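>>> Requesting a structural model of the entry that follows:
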Amino acid sequence: MNLTICLSAAFLILSHAAFCMPIRGQVKAGNKGLSHVVITDGINFTQTDTKGNFLLDTDQEARFVYLLTPDGYVADYRSGTPEFYLPLDPEKEDYIFQLTETGKRSHHILLAIADVQTKTDEQFQRFQTQSIPDLQEMIASYPPATPVTGISLGDIVWDHFEHFPVYKKEMARLKIPFYPVIGNHDHDKEILSDKASAHTYEKYFGPAYYAFQLGKVYCIVLDNILYEGNKKYTEALTEEQIQWVGQLLKYLPENAPILIATHSPFYYADRGIIPGGEELFGILKNHPVSLISGHTHLNSNHEIKPGIIEHNIGAICGTWWTADENRDGTPNGYDVFEITGSEIEWFYKSVGHERNWQFKVFPRGTVKEKPNSVIAKVWNWDKKWQVKWYEDGAAKGAMQRFNGYDPDYLEYVGRLKTEKYTQPQESFFYFEATPSEKAREIEIEVTDRFGHIFPRQKVVLLPDK
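Take a look at the predicted model:
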């Protein structure tokens, strides 16, 4: 009996050794070794010692060794993406990570763009000449000492991988670390395996799930696209990633704010939370959680569970570079998250407009179903916003919210033959007010959940006598 147990134990030890590749390495900033940096291969974890050295048994299926980029440091991003990872090589045992010290700050900015999704050179030119300059202006609007980071929430390209290197070249122009997320169109449609279909993405951007730190906030990037080949996929989280997050949390402070970035949203109104989502939220129950995603080419901010807000961000390409709006009427744009300590505020930045441009007003008669109403479109609205109206200077209270279609996008679709996937999408962020017959002027005032009051917009109904 004892002999059997001993043989079984020996077999397990030998099996583990056969399926693991031990590696060693160091994390440095200049000549200084960095302690307590979290190292992973996507399955196993370790931390650096006081001199920045580490040992890690890597899994046989692991393709990278990488680190959780610690606060106050950044990996080289001159290529257009932060190189916080190193490919695993059976012939190599030593892995050296060189970080740059940026200094710890209490205030951070995160720019979150979704669905660049270029397929043609003409589309990429719009990204290059419209989106990139807007991002540059936004970065420059903050004091030079403010750390600004970016993240691209998947569908970096539209199945055309020749745009990966030119995308990286454009992101390098921003001169900030801009992290990637893998989307369904970033997989190789010719390959029928989820992991294998990510090979080109991994060549240019590294692992599909990882983490980095911005002050007190920990940003965790996950891949919730299970690719089946030929553009078919399921939106879900793998058990491997859920377990990885569970292991990662052991290295993070209790109650630390977590920001999860994925391509596809976790929640859909018609089918609820995607597979694996509830399990993930369960292990994150002691942490404040924010979710950011893209994929839908729509914009919303919903509390999908108590204490968990999902920002499903409108596409920077809008309706696939055909118009200046997404299908729901959200202008082409991106989210800006302003992080101060553990607190996060956000706003939507429309490309080509000032940051205070947060709503648009349509005159009476624009919406045929509401011919007597003035309409406001407030694309980043949530339940803590206020939308008020004034008639000839007199306060009239809150406007009435309704579900509707964007008049601008309806007019655009009416002029052109469009694909099925670009058809208008009804949304919830439209508001109406019906002026009196004698009203001469209507003003609309919008206040966001953080108390920011945006410039009033005016509609003249009757000219002055």
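>>> all contacts plus neighbour counts: C-alpha atoms, from now on.
Noted.
>>> What ranges does the stretch 351-465 of the chain have for its strands?
Applying DSSP state E, counting those that start in this stretch to the stretch 351-465 of the chain gives strands spanning 360-362, 374-377, 386-391, 394-398, 400-404, 427-433, 441-447, 453-460.
>>> Show residues contacting the third one.
Strand 386-391 has contacts (CA atoms under 8 Å, 6 or more residues apart in numbering) with 395-399, 431, 433, 435, 439-449.
>>> which of the residues you listed count as buried?
Listed as buried from the contacts of strand 386-391 are 398-399, 431, 433, 435, 440-448; burial here means 16 or more other CA atoms under 10 Å.
>>> Please tabulate those residues in CSV, including the columns distance to Thr340.
Below are the buried ones among the contacts of strand 386-391 laid out as CSV (distance: CA to CA, whole Å):
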residue, distance to Thr340
Ala398, 31
Met399, 32
Phe431, 32
Ala433, 37
Pro435, 42
Arg440, 44
Glu441, 40
Ile442, 37
Glu443, 33
Ile444, 30
Glu445, 27
Val446, 24
Thr447, 21
Asp448, 18
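>>> And the furthest pair within these?
Arg440 and Asp448 (27.1 Å; CA to CA).
>>> what's in contact with stretch 251-267?
Residues outside stretch 251-267 that contact it (CA under 8 Å, 6+ apart): 38, 114, 153-155, 181-184, 216-225, 235, 273-274, 277, 286-296, 304, 310, 312, 342.
>>> what helix or strand is Val27 on?
In this assignment (DSSP states H and E), Val27 forms part of strand 20-29.
>>> Show me what that strand is in contact with.
Under CA under 8 Å, 6+ apart, the answer for strand 20-29 is 33-35, 37, 48, 52-60, 90, 92-101.
>>> Now the second one, please; I'll put the structures next to each other:
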Amino acid sequence: MNKLGLTCCFLALALGAAAQGQVTGYVFQDANQNGQRDRGEKGVANVSVSNGIQVVQTDGDGQYILPVGNDNVIFVIKPAGYQAPLDAFNLPKTYYIHKPGGSPASLEYPGVAPTGALPASVDFALEPADESGEFKALVFGDPQAYTKEEMEFFAKGIVSEVAGIRNVAFGISLGDLVGDVLSLHPDYKQAVAKIGIPWYNLMGNHDMNYDVTADSLADETYEANFGPANYAFDYGNAHFIVLDDILYPDPRDGNGYWGGFRKDQLDFVENDLRFVDKNKLVVLAFHIPLDHRNGDTFRPEDRQRLFDLLRDFPHTLSLSAHMHTQTQHFYTREDGWQQDKPHHEYNVGTTSGDWYSGQLNKQGVPDATMRDGTPNGYAFLHIADNQYRLEYKVAGEPADYQINVFNPKVVAQGQRTRAGIFANFFMGHHGNTVEYRVDDGEWRRMTPVQSADPAYLALVHPWDNSDELIPGRRPTDAVASTHVWRAAIPTNLAIGTHTVEVRATDDYGNTFTQTSTYRIEQAK
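Next up is the predicted model:
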């Protein structure tokens, strides 16, 4: 499309937006990597650029034109085959904040300083990159440090384990980067910068400005530190859409927050998807899970509109965090999903685990096992073309540690017992097959149960039964886990030690095993 056609195409938008102007600029190949568009540097055509609502594509010269008001973040949607320059913290430089008057001065945590008038041209640099269609990304749930000490726990227990990691395209944190103390955002950025790969972020409910009266202002400090709270980018054959899904103040009563989206956010999704090939894998990332089965935690009409917008995209995945548990959600037509194949949402276990609670582990950080028995850790998203698989890595443990087995240490020979063998398959759901055997015997299926993990209860009980204070913070009360299985423990075997082996197969055909032992003694 030539410049005249591009201008005519968006003239109605510009004229129809009262008290609005327009922003124009170029997306260009930054040949000398100085971040500025110099003479002779070519524009990049057909690249999407957005003001947070409208999305347009650059013309043959790499130019775009967008409506702009007095509170916009203009950003380029990084196309596949290109990389954006990174700042000192390895955060992509893909946006320009336009707030002539700045953020409200009354905020407890500062927002954006006044930006003044728009430059004549707001340009975005890109560099060609050899992006494979097969890659993996690193995924963090809720670092959520409330203090500098907890930020050190995050750096020591998580970041140090992946610092310098190779063959990972980028990382993303799924919100709650800090715990309400927004002055810790720079400390968080310094921590993740040590990983050494491009890093994306999204806003959680503990990253917000709570001293505002409109949801559109709740991200002022986040924007100052990280840029837009809603944006998108491509890598390989995958299209990532990152969204703020916290409505604050809660539109129902003005108290607290509610999961959901504003209309302008879903308008952005709709406008963005118009330029996305339906053969791509669409990965959505947000903080609060979409699930409605755990109570009224997400505005249903927003979830439905999102599902409607994705109805023609057969390859999709959602990533969320927030819950400090780990769950696989599958949405069907009964949930409003518009396709026969269910939509998968992976609610990722958190890096902070159970809010840095529990006794110090061998890494010198709190054990922080989550309420459903999942140890704290992080995830890998593996993508090949438009297909994906997911992997969870327990912090401080080998990669194949995927199951925790809990059983009594000793039972009486020949006596009935209500004790059992419990297996917590961290990445599992009750559609998976989990089996056990004793002493290399016959494999038998375990029974899925909706119950607290007794191994987690064993971590909590010392805090309530100790005669002396235990250093640290008591873990949170247990919740019913969605990935626990049970089997009766055999007592009709010979006196002595016996080995329990559990195996579980995930949704991607991977089989994992874990063992435990127990003793049989003569009844007393």
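>>> picking up where we left off before, if you compare the strands of the stretch 351-465 of structure 1, which one is most tucked away?
strand 374-377 (a mean of 25; mean count of other CA atoms under 10 Å).
>>> mean shift between it and structure 2?
Strand 374-377 of structure 1 differs from its equivalent in structure 2 by a mean of 1.2 Å after superposition (mean CA distance after the TM-score superposition for structure 1).
>>> residues near Lys119 of structure 1, how many?
18 (other CA atoms under 10 Å).
>>> So what does it match up with in structure 2?
By TM-score structural alignment, Lys119 of structure 1 lines up with Tyr146 in structure 2.
>>> Run through the strands of the stretch 201-350 of structure 1 in chain order.
Under DSSP E, counting those that start in this stretch, the stretch 201-350 of structure 1 gives strands at 210-214, 217-221, 225-229, 232-235, 258-261, 267-268, 272-273, 289-293, 300-305, 308-312, 333-340, 343-350.
>>> Quick check: Leu88 of structure 1 touching Phe64?
Yes. Contact criterion CA atoms under 8 Å: Leu88 of structure 1 and Phe64 qualify, at 5.0 Å.
>>> Would you mind measuring from Ala208 of structure 1 to Ile444 of structure 1?
44 Å (CA to CA, to the nearest Å).
>>> Next: Ile260 of structure 1.
Ile260 of structure 1 is 35 Å from Ile444 of structure 1, by CA to CA.
>>> Excluding chain neighbours, what is closest to Gln326 of structure 2?
Gly349 (4.6 Å; CA to CA, 6 or more residues apart in numbering).
>>> Map that neighbour onto structure 1.
Gly349 of structure 2 maps onto Gly314 in structure 1, by TM-score structural alignment.
>>> which residues sit in contact with its match?
Contacts of Gly314 of structure 1 by CA under 8 Å, 6+ apart are 114, 294, 296-300, 326, 330-334.
>>> Recalculate using a threshold of 6 Å.
With contacts defined as CA atoms under 6 Å, 6 or more residues apart in numbering, Gly314 of structure 1 is in contact with 297-299.
>>> Now intersect the residues you listed with the helices, please.
Using DSSP state H, no member of these sits in helices.
>>> Return a ChimeraX selection command for the buried portion of those.
This is how ChimeraX selects the buried members of the contacts of Gly314 of structure 1, with burial counted by 16+ other CA under 10 Å:
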select :297,298,299
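>>> now the contacts of Gly314 of structure 1 as TSV including distance to Tyr201 of structure 1?
Listed next are those as TSV, based on distance: CA to CA, whole Å:
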residue	distance to Tyr201 of structure 1
His297	21
Leu298	24
Asn299	26
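>>> how many neighbours does the equivalent of Glu134 of structure 2 over in structure 1 have?
Matched by TM-score structural alignment, Glu134 of structure 2 corresponds to His107 in structure 1. His107 of structure 1 has 19 neighbours, counted by other CA under 10 Å.
>>> Tell me if I'm right that His107 of structure 1 and Glu343 touch.
No. Shown here, His107 of structure 1 and Glu343 do not form a contact pair, counting by CA atoms under 6 Å, at 9.6 Å.
>>> measure His206 of structure 2 to Asp264 of structure 2 for me?
Taking CA to CA, one finds His206 of structure 2 at 22 Å from Asp264 of structure 2.
>>> how many neighbours does Lys305 of structure 1 have?
By other CA under 10 Å, the residues close to Lys305 of structure 1 number 12.
>>> nearest spatial neighbour of the alignment partner in structure 1 of Ala384 of structure 2, skipping sequence neighbours?
The equivalent of Ala384 of structure 2 in structure 1 is Thr340 (alignment by TM-score structural alignment). Excluding the flanking residues, the one nearest Thr340 of structure 1 by CA to CA, 6+ apart is His107, at 4.5 Å.
>>> same check, this time on His206 of structure 2
The spatially closest residue to His206 of structure 2, leaving aside those adjacent along the chain, is Asp180, at 4.6 Å (CA to CA, 6+ apart).
>>> burial count for that neighbour?
Residues lying near Asp180 of structure 2 (other CA under 10 Å) number 20.
>>> Would you confirm that it belongs to a strand?
No. Asp180 of structure 2 is assigned coil when assessed by DSSP: H, G, I helix; E, B strand; the rest coil, not a strand.
>>> quick one: the nearest residue to Gln144 of structure 2 once chain neighbours are set aside and Asn347 of structure 2, what's the gap?
Among residues not flanking Gln144 of structure 2 along the chain, Val178 sits closest, at 4.0 Å (CA to CA, 6+ apart). Distance of Val178 of structure 2 to Asn347 of structure 2, computed by CA to CA: 19 Å.
>>> The stretch 151-300 of structure 2: helices as residue ranges?
160-162, 185-193, 220-226, 263-273, 300-309 (DSSP state H, counting those that start in this stretch).
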